[in-house]
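Enquirer: only geometry, no sequence info:
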């Protein structure tokens, strides 16, 4: 088994960036989902309600995040001094507003008022203690620093679909190859070099998986979620991939050997 691919998502629910390697910091993959979009009530906004966000690309310019908004151009996301309390799932989180020019451009693109917000180092959002007793932090990711998926599981799913989908639908950070389909259901810890990652819970999937990452349009037939629900549904949801928390920092690179312990 080895790392097939890696991805970082600088802004929650915008397009991700495929990378050859990623450094891990206290939050998880460095630079992952430290930015988020909120509405006028300061609640998080994602592709679940705004699938067009898939068309907004991101890139790093040094330590800065640059977004490219269709019809509007490129904007550098710059944290301001203005604090705000924002909501992501059940968590109330301290954040700061981004520069207004980018927020105004994204508002025009989405057709509603939205704002970029940033999680700085002073903010501590805890990983769900029901799954991770240790006092660990997480960015604006849904709940855990990592999402790990398996290429063989996607291949198996695609044998059931009329139109195959690619792994971007599932927005993983870490994609593993060389394992059997659905082997990840039984994984509890992986070692990649000196990096240890605990796999703490299966990942329940939602309507976001039906958004085509190339067009920002939902699948009219509800795929691949509808097919997954026919054979991967549990009392906790429709499962694809596993959520993880890193126990050590380090560097992960495509091609690295993966061991399950």
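Expert: Looks like it arrived, so ask away. Small disclaimer: the values here were computed from a predicted structure and weren't measured.
Enquirer: Every contact and neighbour count from this point should use C-alpha atoms.
Expert: Fine.
Enquirer: What segments of the stretch 101-250 of the chain are helices?
Expert: 151-158, 225-231 (DSSP state H, counting those that start in this stretch).
Enquirer: which of the ones you listed sits most buried?
Expert: By mean neighbour count, with neighbours taken as mean count of other CA atoms under 10 Å, helix 151-158 ranks first of the helices of the stretch 101-250 of the chain at a mean of 17.
Enquirer: put this beside the first:
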């Protein structure tokens, strides 16, 4: 059996904004620590996404000592500091896809900064630890929870899968187009499609559903420019049930452990 190594760990603290590549990350109930625990909403409480507002990609998030630090990749806005703990005095019901859950509005300063940066009224909210948002019961267990991620706590892609795609493209794309949490090296293209259970350290993962891809993959994460690729090419060989699939969505057992780049993947089933 091939050796598989965890080669990349990514978190996206604020949904649909720029992601962060890290060397290690703590596993929590909803996924990796800080991953998609913040979200931007419109005046009606609906989530904002690069699918509709590609320029959200131009906002880059960093982890600082006391919270998040957000900057604009093109505009000369002063960086915004966001505390890890949100103000629990302003509770809001927010909508993400078909789910509704409660969240805390962060503060007026954040609302004003993001409204200026994106050129539209919006608010920043934080998901507290006691908020309940379940993973789709068709693919998960009753107690599985998820953050403000689209649907699942983790998404994994093999580097060989991206290499296979890039071999078919006129211009190679970086992994950040696909916004995974976990990337591994070793084996062959799309090996992840064949797994039903694997372990990394003390955490066990269960691939439960291929990740159906959307227009976010066509957005250059550095410039916010859009093109037809990679969906045009992926559709020629990665379509199933009218959906273009790339990567695997995961649920997991085990929290409180730390994933580190360089760990081996143990394929159980």
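Expert: Yes, it's here. These figures come from a predicted structure and were not determined experimentally.
Enquirer: what's the TM-score here?
Expert: Here the superposed chains carry a TM-score of 0.96, computed using TM-score structural alignment, normalised by the length of the first structure; 259 aligned residues with a CA RMSD of 1.1 Å.
Enquirer: re earlier: in CSV, list the helices of the stretch 101-250 of the first structure along with distance to residue 253 of the first structure.
Expert: CSV is the format used below for the helices of the stretch 101-250 of the first structure (distance: least, CA to CA, whole Å):
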stretch, distance to residue 253 of the first structure
helix 151-158, 16
helix 225-231, 30
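Enquirer: among those helices, which is nearest residue 246 of the first structure?
Expert: Among these, the nearest to residue 246 of the first structure by CA to CA is helix 151-158 (20.9 Å).
Enquirer: how about the helices of the stretch 101-250 of the first structure, which one is nearest residue 193 of the first structure?
Expert: helix 151-158 (20.5 Å).
Enquirer: Please compute how far that closest one lies from its chain's middle.
Expert: 19 Å (CA atoms, centre = their mean, to the nearest Å).
Enquirer: so that helix matches what in the second structure?
Expert: Counting by TM-score structural alignment, helix 151-158 of the first structure falls onto residues 159-166 of the second structure.
Enquirer: how close does that stretch sit to the first structure?
Expert: Its aligned residues in the first structure lie a mean 0.4 Å from stretch 159-166 of the second structure after superposition (mean CA distance after the TM-score superposition for the first structure).
Enquirer: residues making contact with that stretch?
Expert: 172-173, 175, 183-190, 233-234 (CA atoms under 8 Å, 6 or more residues apart in numbering).
Enquirer: quick one: contacts for the counterpart of residue 106 of the first structure in the second structure?
Expert: When the second structure is aligned by TM-score structural alignment, residue 106 of the first structure is paired with residue 114. Counting by CA under 8 Å, 6+ apart, residue 114 of the second structure touches 121, 122, 123, 124.
Enquirer: Quick one, which of the residues you listed are buried?
Expert: 122, 123, 124 (16 or more other CA atoms under 10 Å).
Enquirer: Quick check: residue 252 of the first structure is in a helix.
Expert: No. Counting by DSSP: H, G, I helix; E, B strand; the rest coil, residue 252 of the first structure is not part of a helix but strand.
Enquirer: I'd guessed it sits against residue 19; true?
Expert: No. Applying CA atoms under 8 Å, one finds residue 252 of the first structure not in contact with residue 19, separated by 10.1 Å.
Enquirer: and those two? which has more neighbours close in?
Expert: Legend: neighbour count by other CA atoms under 10 Å for residue 252 of the first structure and residue 19, higher for residue 252 (21 against 13).
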